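Peer 1: predicted structure and sequence below. I'll ask about it afterward.
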Amino acid sequence: MRVSVIIPSLNAPTLSRALNAVLAQSQPADEIIVVGRDEAGALAACPTARFIDTGAPVCAARARNLGMAAATGDLFLLLDADCIPRPDWLAQHAGRQAAGERVVGGAVALQGSNYWAQSDNVSMFHEFVPQHPPGPRFLLPTLNLSVRREVFERAGGLDESFPGAAAEDADWTIRIRRAGYRLYFEPAAMVAHAPARTTRHDVARHWRNLGHNAIRVRLRYADEFGTPRGARRAGWWRALSPLIAARITAGIYADRALWPHWRSLPVVYWTKLLYCLGAARAIDSGFATQP
């Protein structure tokens, strides 16, 4: 099986680290494709990588679609530029795919460069920690995801109308599941996520934007998410935001695997509040109900 690793990057400072980790895999990739911008010249250290220069910044969905459309492999292995894969990462994905899966998401180690980055990871990726067992999942994130070419051809690419990098992976993996494919989590296929969100301001902006984009997915697939009818009103989100944030935070920390990260609890609660306010803003603007 020919494997294409696809990395979207907008001048990511961690790109060289990610590329070095891909090159050091116990099972080598047949092809490495980087899509986006590389004004710092990080790709000079990886002459074997194929670079698709978009000329201007594009959203993550567009970059991934371009990479998959250009790839020559049978298996597309999507990796974000701020993710550092473990040496057996590719082999773990390929092994699970060889066992019959067609869509495999890997685990995310929750360490961060500082308190804000780690807390952001806890809030964002608590469902995909390596301590959780393998098995089917409702959604999978695209920062560490392998899909067969046939999946891309049958389900189509990611929705490029989502700005930035938020919620388009939830939308895509729901459409993949609806196309008849199982979404499988393999914790042994692990990456360390090193986000650039290292300040309070960075984290706040990320979670407002995530709420703004994700509510559109929750309304688009209301039956699958069990989205309450009141969630179509901005006032509902604003009024209930403290209760929603408390309930979600309590659910996260009910998982014993998250107990080592108890110091992040205040930030996790705060990010869920911001998510609710971002959802309200999207409803006010009409973005949440776009098809």
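Peer 2: The structure has been received and is ready for your questions.

Peer 1: only C-alpha atoms for contact and neighbour calcs from this point on.
Peer 2: Fine.

Peer 1: which residue ranges of the stretch 151-291 of the chain form strands?
Peer 2: Per DSSP state E, counting those that start in this stretch, the stretch 151-291 of the chain has strands spanning 184-193. These are given in chain order.

Peer 1: so which residue is dead centre in the chain?
Peer 2: residue 141 (3.5 Å; C-alpha atoms, centre = their mean).

Peer 1: three-state assignment of that residue?
Peer 2: The assignment at residue 141 comes out as coil when based on DSSP: H, G, I helix; E, B strand; the rest coil.

Peer 1: adding another structure so you can compare the two:
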Amino acid sequence: MIPPLASYAVVVPTIGRPCLADCLTALAVSEGPEPSRIVLVDDRPEPGGDELPLGALGPLADRAVVLRSGGRGPAAARNTGIRVVDEPWTVLLDDDVRVSAYWREQLARDLAEASPDTGGVQGVLEVPLPTGRRPTDWERNTAGLRDALWATADMAYRTEALKAVGGFDERFPRAFREDADLALRVIDAGWRIRRGERRTEHPVRPADRWVSVRVQRGNADDALMARLHGPTWWERASAPRGRIRRHAAVTSAGLGALVLAAAGRRRAAALTAAGWLLGTAEFARARIAPGPRTADEILTMILTSAVIPAVATWHRLSGAVRHRGAGCWDGTL
């Protein structure tokens, strides 16, 4: 028997990717109590693009509302949606997930079992990986969502809790760390967050060879997290610290080799360049070993491993400078 459930709204930010139709179809055909409303937030920078596939919602289409957030990123887009929600619960979904066939029923149980001091209930994310071969570096990266805390790919919050903390911090411009920042502020405000039972599939999206280089922009967001929550935020969020210290050391070796060579100190430059090469080789090996070890994957790991340390270090330093005076988020919903 499905327990009684206070009404809920679903908020989905999107940039109009084709996967949105699959997300909405899965939500529409799932068994269980229907959402009171579905808020789609179109975050494309300019209006006039393809219409969002509201028809994929079937009988739920009349409950949908479309808002625009002007291309300001997923945090601002979610805030745009949350502002129009007056239901007790706000359920956040990403546009590239597919809820399970009984997700709405499982959601009802998750929320009905929430204690009065529970401000959020996290869904269980499943990342399908290929069978018959080891996953690629990008596939392993996406699979990390299985164990991540508070991922907004499927996260339900009491609307009261969201509005009490001012929603998402819009200084996080991409889908990275904005979820952890929000959750830590909700917890600091006295709420609990627990993991529920509902299940949602998060497929691995297609990506090109250089995707692992582009995601290094998130190092700037790590700098903002450290500024807002202190150096122990990693432990509080159970987030992996990554390799930023090693990346900084490898980058320093590379820069040092160039400076020494320019100064005519060939022996010192060669020794320092050897340090850069060894550090880069170790990084590439660590990424190649657990993967499928195809020729294309090995080439991708070698090329990107040579670039990532410098890119990651740059973004971390630029983020530290950019956010050096950042204070608590004072946005309102």
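Peer 2: Perfect, thanks for sending it. Worth saying up front: this structure is predicted, and the values here are computed from it rather than measured.

Peer 1: let me see the TM-score of these two.
Peer 2: Once the chains are laid over each other, their TM-score by TM-score structural alignment, normalised by the length of structure 1 reads 0.75; 259 aligned residues with a C-alpha RMSD of 3.5 Å.

Peer 1: I'd guessed the residue nearest to the centre of structure 1 sits against residue 104; true?
Peer 2: No. In this structure residue 141 of structure 1 lies outside contact range of residue 104 using C-alpha atoms under 8 Å: 10.0 Å.

Peer 1: check contacts around residue 119 of structure 1.
Peer 2: For residue 119 of structure 1, the residues meeting the contact criterion (C-alpha atoms under 8 Å, 6 or more residues apart in numbering) are 112, 261, 264-265, 267-268.

Peer 1: what's the closest of those to residue 253 of structure 1?
Peer 2: If you rank the contacts of residue 119 of structure 1 by distance to residue 253 of structure 1 using C-alpha to C-alpha, residue 265 comes first, at 8.0 Å.

Peer 1: can you tell me the closest non-neighbouring residue to that closest one?
Peer 2: In space, not counting the residues next to it along the chain, residue 265 of structure 1 is nearest to residue 249; the distance is 7.4 Å by C-alpha to C-alpha, 6 or more residues apart in numbering.

Peer 1: what sits against the one you found?
Peer 2: Remark: with contacts taken as C-alpha under 8 Å, 6+ apart, residue 249 of structure 1 is in contact with 265, 268-269, 272.

Peer 1: got a list of what the residue nearest to the centre of structure 1 touches?
Peer 2: With contact taken as C-alpha under 8 Å, 6+ apart, residue 141 of structure 1 is in contact with 105, 169-170.

Peer 1: repeat that for residue 87 of structure 2.
Peer 2: Shown in contact with residue 87 of structure 2 (C-alpha under 8 Å, 6+ apart): 6-9, 36, 159.

Peer 1: what about 7 Å?
Peer 2: Listed by C-alpha atoms under 7 Å, 6 or more residues apart in numbering, the contact partners of residue 87 of structure 2 are 7-9, 159.

Peer 1: alignment lookup: the residue nearest to the centre of structure 1 to structure 2.
Peer 2: With TM-score structural alignment defining the correspondence, residue 141 of structure 1 maps onto residue 151 in structure 2.

Peer 1: over to residue 97 of structure 1?
Peer 2: By TM-score structural alignment, residue 97 of structure 1 lines up with residue 111.

Peer 1: measure the alignment partner in structure 1 of residue 187 of structure 2 to residue 171 of structure 1 for me?
Peer 2: For residue 187 of structure 2, the aligned position in structure 1 is occupied by residue 177, per TM-score structural alignment. From residue 177 of structure 1 across to residue 171 of structure 1, the span is 10 Å (C-alpha to C-alpha, to the nearest Å).

Peer 1: still on that earlier bit, can you give me how far the helix or strand encompassing the match of residue 97 of structure 1 is from the chain middle?
Peer 2: Assigned by DSSP states H and E, residue 111 of structure 2 falls within helix 103-112. On the basis of C-alpha atoms, centre = their mean, to the nearest Å, helix 103-112 of structure 2 sits 23 Å off its chain's mean C-alpha point.

Peer 1: tell me the secondary structure at the residue nearest to residue 268 of structure 1 when sequence neighbours are not counted.
Peer 2: Computed as C-alpha to C-alpha, 6+ apart, the closest residue to residue 268 of structure 1 that is not its neighbour in sequence is residue 123, at 5.2 Å. What three-state DSSP gives for residue 123 of structure 1 is helix.

Peer 1: what's the neighbour count on residue 123 of structure 1?
Peer 2: Residues lying near residue 123 of structure 1 (other C-alpha atoms under 10 Å) number 22.

Peer 1: so it makes contact with residue 267?
Peer 2: No. Counting by C-alpha atoms under 7 Å, residue 123 of structure 1 sits too far from residue 267 to count as a contact (8.1 Å).

Peer 1: and residue 73 of structure 1, what's its match in structure 2?
Peer 2: Pairing criterion TM-score structural alignment: the partner of residue 73 of structure 1 within structure 2 is identified as residue 87.

Peer 1: start to end distance for stretch 79-90 of structure 1?
Peer 2: With C-alpha to C-alpha as the measure, stretch 79-90 of structure 1 spans 10 Å from end to end.
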